[in-house]
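Asker: next comes the sequence, and after it the predicted model I'd like to discuss.
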Amino acid sequence: MTLDDEGRINAFAQDVKACALGQAAAGVLGQTVIGASVEELTAARDAMLAMLKSGGEGPEGRFEGLRALKQVADYPARHASTMVAVEATLDAVNAALARKTPDTRTSLAGAA
């Protein structure tokens, strides 16, 4: 996972070891995530959770394909496996952003 200067995903790879639902979500994500911002990915995650838990319509825009998993809402035990690819990608984006942010802490090493 790498990000461009605007914080958009410009390189993405995944090694999916999941059930069919996790693979389906990962497949949609893999086809659409290049060019996405952390805000878009966060909105997609939130829309997925709303779709699964409270009758929401699901993600819009580039991640609209995840709506194909709307029927999973009827199977609460499968919600986590459906969300794993989105959550893992969001974690990776946040980690990449953290690497790009300079550490402004001062070191106490050598302080008298």
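Answerer: Sure thing, it's come through. Residues are numbered from 1 along each chain as shown.
Asker: drop to CA atoms for contacts and neighbour counts, all remaining ones
Answerer: Fine.
Asker: which residues touch residue 74?
Answerer: residue 52 (C-alpha atoms under 8 Å, 6 or more residues apart in numbering).
Asker: again, but for residue 85
Answerer: 22, 25, 26, 29.
Asker: any of the residues you listed buried? List them.
Answerer: If you count burial by 16 or more other C-alpha atoms under 10 Å, the buried members of the contacts of residue 85 come out as 22, 25, 26, 29.
Asker: take a look at this one as well, against the first:
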Amino acid sequence: MSAQTPAHTSAQSTVDLAKLYSGKLLALAADIPLTGRLEMPQASVRERAPLCGSTVTVDLDVEDGKVVRFAQDVKACALGQAAASVLGAHVIGRTGAELAQARDELEAFLKQNGPVPSAPFEGYEALLPARDYKNRHASILLALTAAKNAFELTENATDLTNS
């Protein structure tokens, strides 16, 4: 009977991976908006997931408290790429508060079984199967964390010039 256990475990792992890497998730990962780098951005932040080595570099410009130009260089697994895709589709026009809220909601969605992040970031629902893969959460959070931190840099720079 113990000889059957590895086969069952292997079959279960295959089923779990098929759920994790759904067609919707892979489609997001394959089509990441706003990739590349900006020339002379107001802020640039690189975030790295220490466990897997995934990185996301975000460049952005802010005017009137909203993101007006954005680019991201994504070197991550399919989960990190899918998360960057959702961000790239909706980041233009967002405020720093909206980015911080989306990042907090995504973290709660993954780590605390919270609700799907609110509009316009409800596309993160495609990452629902990743809740069970705690070692992947950091990669999923990279793009939003980098965007939030880059936005904060522009606010800090504005505060310094207004002092």
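Answerer: That came through fine. Since this is a predicted model, take the numbers as computed values, not measurements.
Asker: what's the match for residue 140 of structure 2 in structure 1?
Answerer: Mapped onto structure 1 by TM-score structural alignment, residue 140 of structure 2 lines up with residue 82.
Asker: ok, that match touching residue 18?
Answerer: No - between residue 82 of structure 1 and residue 18 there is no contact under C-alpha atoms under 8 Å: 9.2 Å.
Asker: what comes up buried for stretch 10-22 of structure 1?
Answerer: 12, 21, 22.
Asker: what range in structure 2 matches that stretch?
Answerer: Using TM-score structural alignment, stretch 10-22 of structure 1 pairs with 68-80 in structure 2.
Asker: SS state for residue 113 of structure 2?
Answerer: Following DSSP: H, G, I helix; E, B strand; the rest coil, residue 113 of structure 2 is assigned to coil.
Asker: for it, grab the count of nearby residues.
Answerer: Using other C-alpha atoms under 10 Å, residue 113 of structure 2 is surrounded by 13 other residues.
Asker: how far away is it from residue 15 of structure 2?
Answerer: 21 Å (C-alpha to C-alpha, to the nearest Å).
Asker: residue 146 of structure 2 too?
Answerer: 32 Å.
Asker: with residue 114 of structure 2 instead?
Answerer: The value you get for residue 114 of structure 2 to residue 15 of structure 2, if C-alpha to C-alpha is used, is 24 Å.
Asker: for structure 1, which segments count as strands?
Answerer: 2-3, 9-11 (DSSP state E).
Asker: distance to residue 42 of structure 1 added to these, as a markdown table?
Answerer: Listed next are those as a markdown table, based on distance: least, C-alpha to C-alpha, whole Å:
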| stretch | distance to residue 42 of structure 1 |
| --- | --- |
| strand 2-3 | 15 |
| strand 9-11 | 13 |
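Asker: right, and those - which one's nearest residue 100 of structure 1?
Answerer: Ranking the strands of structure 1 by proximity to residue 100 of structure 1 (C-alpha to C-alpha) places strand 2-3 first, at 8.7 Å.
Asker: quick one, longest helix in structure 2?
Answerer: helix 137-161 (DSSP state H).
Asker: would you mark the buried spots in stretch 1-12 of structure 1?
Answerer: 2, 3, 7, 8, 9, 12.
Asker: next one: residue 83 of structure 2 from residue 25 of structure 2, what distance?
Answerer: Residue 83 of structure 2 sits at a distance of 9 Å from residue 25 of structure 2 (criterion: C-alpha to C-alpha).
Asker: list the residues that contact both of these two?
Answerer: residue 127.
Asker: residue contacts, residue 60 of structure 1?
Answerer: Going by C-alpha under 8 Å, 6+ apart, residue 60 of structure 1 touches residue 44.
Asker: trace it over to structure 2, please.
Answerer: Match for residue 60 of structure 1 (TM-score structural alignment): residue 118.
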